[in-house]
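Q: Pasting the sequence and the predicted coordinates here, then a few questions.
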Amino acid sequence: MPVPLYQAKADFFRMLGHPVRIRVLELLQGGPLPARGLLSAIEVEPSTLSQQLAVLRASGLVVPIRDGSTVVYELADGDVAELMLAARRILTGKLAARTDLHGQTRGTGTQTS
């Protein structure tokens, strides 16, 4: 029995639900990076990065490319970059709205002299 699309989407977003995975995807938007470059940018234990890269590889979101003894990672396709940019736009809009609302509520308080 095939998995309903809504269930597949939920599984997909759960897979994205780790800060290291999100950070890797953000960094790879700038182009391919070696594992050591990701490690220095994210500042986690090598085993943690390795585990999270394995999840991203298994999901098909990143592709490892061997360059001699170095493994370089890149986004599998442009859709991943678009997803990350869409998430940024959504969250930036929500943050701006929340900040604006917070500023409005602070400005409507009563003043005492």
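A: Thanks, I have it.

Q: switch to C-alpha atoms for all contacts and neighbour counts from now on
A: OK.

Q: nearest residue to A81 other than its sequence neighbours?
A: Once flanking residues are discounted, A81 sits nearest to Q29: 5.8 Å by Cα to Cα, 6 or more residues apart in numbering.

Q: ok, structure two:
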Amino acid sequence: MPMPLYEAKAQFFRMLGHPVRIRVLELLQEGPKPVRDLLAAIEVEPSSLSQQLAVLRRSGIVKATRTGSTVVYEPACGDVAELLAAARRILSVLLAGQQDLLDELRHTEGAR
């Protein structure tokens, strides 16, 4: 029996559920990057980056090309940029709501 769409979506979001993977996808929005540039920007152990890149590659969200000893990664499709932008918009709204609550808390604390 085929996987229900909601399960496929849940698997997709689980695949995104690691800070290094999100950071890689953000960096790749600027254009294809060799692993050495990703390592310099993210500052994680090479083995950790390699593991996270493998997850992204297996999922099909990024693709890798090798030239000699250099491996360059890039997004497999342009929709990743839209997804990251939507996440930023949603987080902005959520964090603004938290800021409102924090401001209210500070205001009530000062009234004591």
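A: That came in fine, so what should we check first? The structure presented is a predicted model; accordingly, all values stated were derived computationally and were not measured.

Q: After superposing, what score do the chains get?
A: Here the TM-score for the pair of chains, by TM-score structural alignment, normalised by the length of the second structure, is 0.92; 112 aligned residues with a Cα RMSD of 1.4 Å.

Q: before we move on, the earlier item: in this structure the residue nearest to A81 of the first structure contacts L83, no?
A: No - in this structure Q29 of the first structure lies outside contact range of L83 using Cα atoms under 8 Å: 10.6 Å.

Q: follow-up on the earlier one: ok, now how distant is the residue nearest to A81 of the first structure from E82 of the first structure?
A: Distance of Q29 of the first structure to E82 of the first structure, given as Cα to Cα, to the nearest Å: 9 Å.

Q: next one: V44 of the first structure
A: 26 Å.

Q: show me what contacts the most centrally placed residue in the first structure?
A: The first structure has I22 as the residue nearest its centroid, 2.2 Å off, counting by Cα atoms, centre = their mean. Contacts for I22 of the first structure (Cα atoms under 8 Å, 6 or more residues apart in numbering) come out as L16.

Q: all helices for the second structure, in order.
A: Under the criterion DSSP state H, helices of the second structure are mapped to 5-16, 19-28, 35-42, 46-59, 79-110.

Q: what about these, which gets the closest to S69 of the second structure?
A: Smallest distance to S69 of the second structure across these (Cα to Cα): 10.4 Å, for helix 35-42.

Q: how close does the closest one sit to the first structure?
A: Averaged over the aligned pairs, helix 35-42 of the second structure sits 0.6 Å from the first structure after superposition, using mean Cα distance after the TM-score superposition for the first structure.
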